[in-house]
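A.B. asks: Got a sequence here, can you build the structure:
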Amino acid sequence: MLVPEENLLGKSGSGYEALTRVFTRERAFLAAVCAASVKTMLDEATTYARGRIVLGRPLLQHQATAFRLAELDAELALVEQYTGAVFDLLDEEAAALRQASIAKLRASRLQRETADLLLQLHGGAGYLDGGPVERAYRDARAYGLAGGADEALLHLIVGHPRADA
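C.D. replies: As a prediction, this is how the structure comes out:
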């Protein structure tokens, strides 16, 4: 059955391009959501580590914990900057499939790393069904799949080389 021209959402044959724009925006949005989740988890982890006493001092005063939190915070700063740049491209109506894929890949991986640390800090209590740590860990895994799993994003990144390459 043919669709009348006045009922088309765009030019005939342009469906893939339109769908790509939607997926690009979705990935940028998911990168921002993942980054916001990382910020929340880092705040929670820092608060918890400040109050949890291990070997006679707060967990935050243990170098390994403090340095890991600092590394994740530094990575978050980069992801936030890059994701902001992706939204700038989208505002300019520029092609951003590669950049949005990179932002979503890095943000969702960072979210999983941060959830893993949060669970590690809380230990067995982090596994409590329905608790905030368990939810954060579960959600981080789900966001890793939404908008394309890592392998799908890597495939897109490889297929869309840098403009200066």
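A.B. asks: rest of the way, CA atoms for contacts and neighbours
C.D. replies: Noted.
A.B. asks: can you give me the strands in the chain?
C.D. replies: In chain order, the chain shows strands spanning 53-54, 57-58, with DSSP state E as the criterion.
A.B. asks: so where's the longest helix in the chain?
C.D. replies: As far as residue count goes, and with DSSP state H defining each element, the longest helix of the chain is helix 15-51.
A.B. asks: Point out the other helices and strands that it packs with.
C.D. replies: Applying 3 or more Cα pairs under 8 Å, 6 or more residues apart in numbering; DSSP states H and E, one finds that helix 15-51 makes contact with strand 57-58, helix 63-91, helix 97-122, helix 132-145.
A.B. asks: this one next, for a side-by-side:
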Amino acid sequence: MSSTSQKISYMSSPRYTEVLVRNIENLGGAKYMFLTHKDDVADHDKWSKHFGCDRILHSGDVEESTVDIEMKLCGDGPWSIGAEFELIHTPGHTEGSVCLYYKPQKVLFTGDHFAKSGDSKFTIFAHYNKDSVEMQLDSVRKLMDLDLKWILPGHGRSIQFRDNQEKNSALEDFLARN
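C.D. replies: This next block holds a predicted model:
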């Protein structure tokens, strides 16, 4: 690690591979590992041990494999990580689903709260829902107040908006269809 490198503030939990390890090391490592929900946590323990980063997960999604998570979110939030990151409780896919909002770039990382499928802007893959589809749809409404340019879903391609009005129209259309 060079002396001018900075740790990245956030990383999700992909499979642990040497190629990704080197790439993240070249960016300066990681301070936190944010887990959006209880499934898709892959090799979180290997990443945490390698980078010495604190893992964040909602307490509603803690299971045997994640019991040693360093930071367990409790309640309905929202929570902040410094001035740049806001964590938004979006239950439905799982009890403890949480989205990460990166304010400077107006980007929302959703995990499995959203997916992009085909030509649609959004879908929620109701057949994979582990908690409540109705609750997940209610959680979508929470996102209307966020000033977003991008939504990066857990599955499918990213979604870019010209402005907040376009984002809200897309969310309203989605909710009307569901």
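A.B. asks: TM value for the aligned chains?
C.D. replies: Overall, the chain-to-chain superposition scores 0.24 on the TM-score scale (TM-score structural alignment, normalised by the length of the first structure); 66 aligned residues with a Cα RMSD of 5.0 Å.
A.B. asks: Quick check: which of the strands of the first structure is nearest to Phe67 of the first structure?
C.D. replies: Phe67 of the first structure lies closest to strand 57-58 among the strands of the first structure, at 14.1 Å (Cα to Cα).
A.B. asks: Isn't Arg25 of the first structure up against Ser101?
C.D. replies: No. Arg25 of the first structure is not in contact with Ser101 according to Cα atoms under 8 Å; the separation is 9.8 Å.
A.B. asks: more neighbours, those two?
C.D. replies: Counting neighbours by other Cα atoms under 10 Å for Arg25 of the first structure and for Ser101 shows that Ser101 has the greater number, 29 against 19.
A.B. asks: Distance of the more buried one relative to Ala107 of the first structure?
C.D. replies: Ser101 of the first structure sits 10 Å away from Ala107 of the first structure when distances are taken as Cα to Cα, to the nearest Å.
A.B. asks: now do Phe23 of the first structure
C.D. replies: On the measure of Cα to Cα, Phe23 of the first structure and Ala107 of the first structure end up 16 Å apart.
A.B. asks: now for the longest helix seen in the second structure, which elements pack on it?
C.D. replies: As far as residue count goes, and with DSSP H defining each element, the longest helix of the second structure is helix 164-177. Helix 164-177 of the second structure sits against helix 133-141, with contacts defined as 3+ Cα pairs under 8 Å, 6+ apart.
A.B. asks: just checking, what's the longest strand in the second structure?
C.D. replies: The strand that spans the most residues within the second structure, counting by DSSP E, is strand 107-115.
A.B. asks: other SSEs contacting that one?
C.D. replies: With 3+ Cα pairs under 8 Å, 6+ apart as the test, strand 107-115 of the second structure has strand 98-102, strand 150-155 packed against it.
A.B. asks: Please identify the deepest-packed of those.
C.D. replies: strand 98-102 (a mean of 25; mean count of other Cα atoms under 10 Å).
A.B. asks: Other residues contacting stretch 42-49 of the first structure?
C.D. replies: Counting by Cα atoms under 8 Å, 6 or more residues apart in numbering, stretch 42-49 of the first structure makes contact with Pro58, Leu59, Leu60, Leu69, Leu72, Asp73, Thr114, Leu117, Leu118, Leu121, all of which sit outside it.
A.B. asks: most surrounded residue in those residues?
C.D. replies: If you count neighbours using other Cα under 10 Å, the busiest of these is Thr114, which has 27 neighbours.
A.B. asks: With adjacent residues omitted, what lies nearest to that one?
C.D. replies: Val38 (6.4 Å; Cα to Cα, 6 or more residues apart in numbering).
A.B. asks: and the one you found, what is it in contact with?
C.D. replies: Listed by Cα under 8 Å, 6+ apart, the contact partners of Val38 of the first structure are Leu76, Leu110, Gln111, Thr114, Ala115.
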